[in-house]
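# mind looking at a prediction? Sequence and model below.
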Amino acid sequence: MTAFKLPESVLVVIYTPALDVLLIQRADVPDFWQSVTGSKDHVDESFEQTARREVFEETALDCREGAALQPHLHDWGLENVYEIYPRWRHRYAPGVVLNTEHLFGLEVPANTPVRLNPGEHTHCQWLPYAQAAERCFSPSNAEACLMLPRLARRKGVS
């Protein structure tokens, strides 16, 4: 039996105090720059657990339980529901066309080193939030970058 991806995912905008945003380039689609994203591994995995796992898997930045960056992950309390791009629908159960994406922010110090998972991403860059928004392939990712000045001030979450 094939295990289909769950249509529930996270978007984690990683940023510095100066509001520079980390964008990573997908290995399978070179013109696709994005923040950290990923689907839940199983239905019982919380969005927060998914966010912490995906950040570590894709960037080697550790915000998992007990790690130094743990308190810097913030649940923005926002969700996007969007149509899954046709090129990726085969990963989901037949008939699934919508995904729910939960948004998080992760503040890290400037010049924080990033180690990409080469199977998923090939390059990374830090850009001021407005420039990052222009570079993002995904409209929901671009919108999250543009909301960063307002959302970064809301520190009281997770």
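Thanks, I have the structure now.
# use CA for all of it now, contacts and neighbours both
OK.
# would you map the helices across this protein?
47-59, 129-135, 139-146, 148-151 (DSSP state H).
# so can I have TSV of these showing distance to residue 115 and mean neighbour count?
Below are those laid out as TSV (distance: least, CA to CA, whole Å; neighbours: other CA atoms under 10 Å):
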stretch	distance to residue 115	mean neighbour count
helix 47-59	5	21
helix 129-135	19	20
helix 139-146	21	20
helix 148-151	23	14
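# now those as JSON lines including distance to residue 88?
Below are the helices of the chain laid out as JSON lines (distance: least, CA to CA, whole Å):
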{"stretch": "helix 47-59", "distance to residue 88": "18"}
{"stretch": "helix 129-135", "distance to residue 88": "21"}
{"stretch": "helix 139-146", "distance to residue 88": "16"}
{"stretch": "helix 148-151", "distance to residue 88": "28"}
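# before we go on, here's another structure to hold up against the first:
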Amino acid sequence: MKIPISVLVVIYKSNRDVLLIERADRSSFWQSVTGSLDAPDEDLTLAAAREVFEETGIAVEALPAGALRNMHHQIEYEIYPEWRFRYAPGVTKNTEHWFALQVPDDTQVKLAPREHVAYEWLPFQEAAKKCFSRSNGDAILKLFSAN
């Protein structure tokens, strides 16, 4: 069963282009890196780094110190009914913690084909609009309103 605590990582370059990835299980569902904790006590930053590597092949530990930042923001959202079977019975809400990751401009992306089928680097305003999830778009806009 999935744990209803997750991370969302907005990956971006120095020019403020943001990486979006398209889900394999839902056509036209563009998003940032997301994923649930593997254990209730898993460190959020470690979970964010793990999800980034699993979904994009980007190794956070190989980047400069401070590249991955906790945005110190979390939201609670309703889990889509069609995905609730992944959670314990009666779980309907998830708490998502937001992170930002600045990567070098020449960063290569290697998608996990079972999870994602395509990726794009987009100017942050376009990326925010293209996200299927409104809160994902909000995370992108929040990141760049703080810079």
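Arrived safely, thanks for sending. Every value quoted in this text rests on a predicted model; they were computed, and no experiment measured them.
# on that earlier part again, closest to residue 12 of the first structure out of the helices of the first structure?
helix 47-59 (6.6 Å; CA to CA).
# whereabouts in the second structure does that closest one align?
Counting by TM-score structural alignment, helix 47-59 of the first structure falls onto residues 44-56 of the second structure.
# pick out the residue closest to the middle of the second structure.
residue 33 (2.5 Å; CA atoms, centre = their mean).
# re the thing from before, closest to residue 32 of the first structure out of the helices of the first structure?
Among the helices of the first structure, helix 129-135 sits nearest to residue 32 of the first structure (CA to CA), with 8.6 Å.
# what's the mean distance for the closest one versus the second structure?
With mean CA distance after the TM-score superposition for the first structure, helix 129-135 of the first structure departs from the second structure by a mean of 0.5 Å once superposed.
# which helices and strands sit right next to that helix?
Packing partners of helix 129-135 of the first structure (3 or more CA pairs under 8 Å, 6 or more residues apart in numbering; DSSP states H and E): strand 20-26, helix 139-146.
# okay, those in CSV with distance to residue 57 of the first structure next?
Shown next, in CSV, are these (distance: least, CA to CA, whole Å):
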stretch, distance to residue 57 of the first structure
strand 20-26, 13
helix 139-146, 19
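# what do we get in the second structure for residue 127 of the first structure?
Match for residue 127 of the first structure (TM-score structural alignment): residue 122.
# pretty sure that match contacts residue 17?
Yes. Counting by CA atoms under 8 Å, residue 122 of the second structure does reach residue 17; the two are 4.9 Å apart.
# how close does the aligned partner of residue 107 of the second structure in the first structure sit to residue 99 of the first structure?
Correspondence of residue 107 of the second structure to the first structure, assessed by TM-score structural alignment: residue 112. Residue 112 of the first structure is 31 Å from residue 99 of the first structure, where distance means CA to CA, to the nearest Å.
# higher neighbour count, those two?
residue 99 (18 against 10; other CA atoms under 10 Å).
# what residue of the second structure takes the place of the more buried one?
Looks like residue 99 of the first structure aligns to residue 94 there (TM-score structural alignment).
# now do residue 85 of the first structure
So residue 85 of the first structure corresponds to residue 80, using TM-score structural alignment.
# distance check, that match against residue 97 of the second structure.
Where residue 97 of the second structure is concerned, residue 80 of the second structure sits at a distance of 18 Å (CA to CA).
# no further questions, thank you.
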